[in-house]
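Visitor: sequence unknown, structure follows:
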């Protein structure tokens, strides 16, 4: 298991970053391409990522753009059939290949109509074939129905299981986002453990962070592990994947380091 953190939380990648790699001491950084114009800035992104990789001796995974990404013309929604998606994802895989990232996280997309699930299956299968040429694995992330009621594909564990089994590609697995699953569990009166139990054979990647469920806006706060309603001490035996990424957007540096120490089982303010 490699323990990592998202690039947006790092000072080496973001001027407003929360912590430095000098103190985070992670194995892997998840480089997000969801907030940048990587078609325009791809060479600079690769150059900087390789420089950081050389200095800090880290590996990379990549988070691909998705349906709500900041750069609108690079948004990827697998719930629609759009030939441009393949071109966008091919560039994602090219960047991943150049920085030696072996896993790319994707979202399944939105539920637009009765064909959206079938579209997602076909799109992900097509993209997985391209990824396979690069030797890259895809990790499909679970997303919650949001605050204004937009339904996400493969939100519930049985829906994700069906999606992965219908895609039926050896290089496609699940990115279990624990914070998102907790929100979905509250929305649909389900147990959080269902996501771990139903998807256990396919989980290759995890995003871990905390929140207060559907209490307060936004729901998806991406807090450190020791601040929120998810009890990670009780979940400890389930937190295991090829990559476990602390995906935080706010919180103190100390709390973030505590969360990483918990995940690495070194020491923590939490009980490891």
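Guide: Thanks, I have it. Computed from a predicted model, the values in this text were never measured in an experiment. Residues are numbered from 1 along each chain as shown.
Visitor: CA atoms for contacts and neighbours, from now on please.
Guide: OK.
Visitor: give me the number of residues near residue 241?
Guide: Residues near residue 241, counting by other C-alpha atoms under 10 Å, number 20.
Visitor: Check residue 123 too.
Guide: Neighbour tally, residue 123, other C-alpha under 10 Å: 22.
Visitor: how much space between it and residue 129?
Guide: For residue 123, the distance to residue 129 equals 10 Å [C-alpha to C-alpha, to the nearest Å].
Visitor: mind checking how far stretch 84-99 is from the chain centre?
Guide: Put simply, stretch 84-99 sits 17 Å off its chain's centre (C-alpha atoms, centre = their mean, to the nearest Å).
Visitor: Which residues lie in contact with residue 107 in this structure?
Guide: Contact analysis of residue 107 by C-alpha atoms under 8 Å, 6 or more residues apart in numbering lists 66-67, 77-78, 140-143.
Visitor: for residue 60, same thing?
Guide: Counting by C-alpha under 8 Å, 6+ apart, residue 60 makes contact with 28-31, 99-102.
Visitor: another structure for you, compare them:
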């Protein structure tokens, strides 16, 4: 079913700036036989106030060079090229991320799609949604900076990631819609700007907005340059709902569970992407599932090869509620 590599992210909260923790988790990933690892510069204190820390970058690079992984990067989560108050700082954070990727020879770099209202502002900014004119201006702003930075770093692919929905606040980001994200990427018009398809986020958005999940994925497949794969049941939550232990019993939340544990029709999704997609299937699991990364890898391999049914807590359903 294709020749995609399988990888896993380094969890930024789990390592929390510790290079010992980074090396420890990389050793574990090596024993598991993973092909690729996604590195969070924000989890390693590589970027400070919009600037790359050269000494810290060298320290991280020395550790990474001890392993035979393909490396990708995930830009800091709050980065928002549509920010209207500190746009220059957000641009500098992304530029520093791209400089770090260049230092490591890492690609793609994952960037969250722009948000009209950032998650950090939920409940603290005006509850009135921005006007359509404001939304257009913010998308224009994001396109401008994506175009400029992609031109500065032509050897690095920038993968703009689709967003998860939130009860009471959606649509807070145009990228809740894969088709809108595709339109934005195509408007940038750079060969090194594409989509990071977060399968879990797309599953939640389809349920929340009443879209056809598989049709959405099929429509953007040709623009996908990177994939985040993890499982959930599709139910959306309010931003104040943080505890996974309270969400999972009700099939709600952005669970980031091991592949095969939720309700996403993974085989159908992969069949839409493969074999044309030959990039990395990056497992993006919450740190609470660290002990099940190898099982998630096995389940994914089985789906790719069609050898067996997934193990674990798989439930044959797709949450259809909003």
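Guide: Yes, it's here. Predicted, not measured: the structure shown is a model, and the values here were computed from it.
Visitor: now, which of the contacts of residue 107 of structure 1 sits nearest residue 195 of structure 1?
Guide: Distance to residue 195 of structure 1 across the contacts of residue 107 of structure 1 (C-alpha to C-alpha) is lowest for residue 142, with 9.4 Å.
Visitor: any idea how far residue 190 of structure 2 is from the aligned residue in structure 2 for the closest one?
Guide: Aligning on TM-score structural alignment places residue 142 of structure 1 opposite residue 162 in structure 2. Residue 162 of structure 2 sits 18 Å away from residue 190 of structure 2, going by C-alpha to C-alpha.
Visitor: same check, this time on residue 41 of structure 2
Guide: 24 Å.
Visitor: Equivalent analysis for residue 113 of structure 2, please.
Guide: In this view, residue 113 of structure 2 and residue 190 of structure 2 are 16 Å apart by C-alpha to C-alpha.
Visitor: what's the answer for residue 133 of structure 2, then?
Guide: For residue 133 of structure 2 relative to residue 190 of structure 2 (C-alpha to C-alpha), the value is 25 Å.
Visitor: go on, residue 13 of structure 2?
Guide: Using C-alpha to C-alpha, residue 13 of structure 2 is found at 33 Å from residue 190 of structure 2.
Visitor: now residue 106 of structure 2
Guide: As judged by C-alpha to C-alpha, residue 106 of structure 2 and residue 190 of structure 2 stand 19 Å apart.
Visitor: Just want to know which of those two has more residues nearby.
Guide: Shown here are residue 106 of structure 2 and residue 190; by other C-alpha under 10 Å, residue 106 has more neighbours (21 against 17).
Visitor: And the more buried one? What does it align with in structure 1?
Guide: Aligned by TM-score structural alignment, residue 106 of structure 2 pairs with residue 101 of structure 1.
Visitor: need the contact list for its match.
Guide: 59-62, 136.
Visitor: one more time with 7 Å, if that's ok
Guide: Each residue near residue 101 of structure 1 by C-alpha atoms under 7 Å, 6 or more residues apart in numbering is listed here: 59-62.
Visitor: and if you look at residue 61 of structure 1?
Guide: Applying C-alpha under 7 Å, 6+ apart, the residues near residue 61 of structure 1 are 29-31, 101-104.
Visitor: Residue in structure 1 paired with residue 9 of structure 2?
Guide: Checking TM-score structural alignment: residue 9 of structure 2 goes with residue 6.
Visitor: Nearest residue to that match in space, ignoring adjacent ones along the chain?
Guide: Of all residues beyond its chain neighbours, the one nearest residue 6 of structure 1 is residue 30 (4.6 Å), with distances taken as C-alpha to C-alpha, 6 or more residues apart in numbering.
Visitor: helix or strand for the one you found, which one?
Guide: According to DSSP states H and E, residue 30 of structure 1 maps onto strand 28-32.
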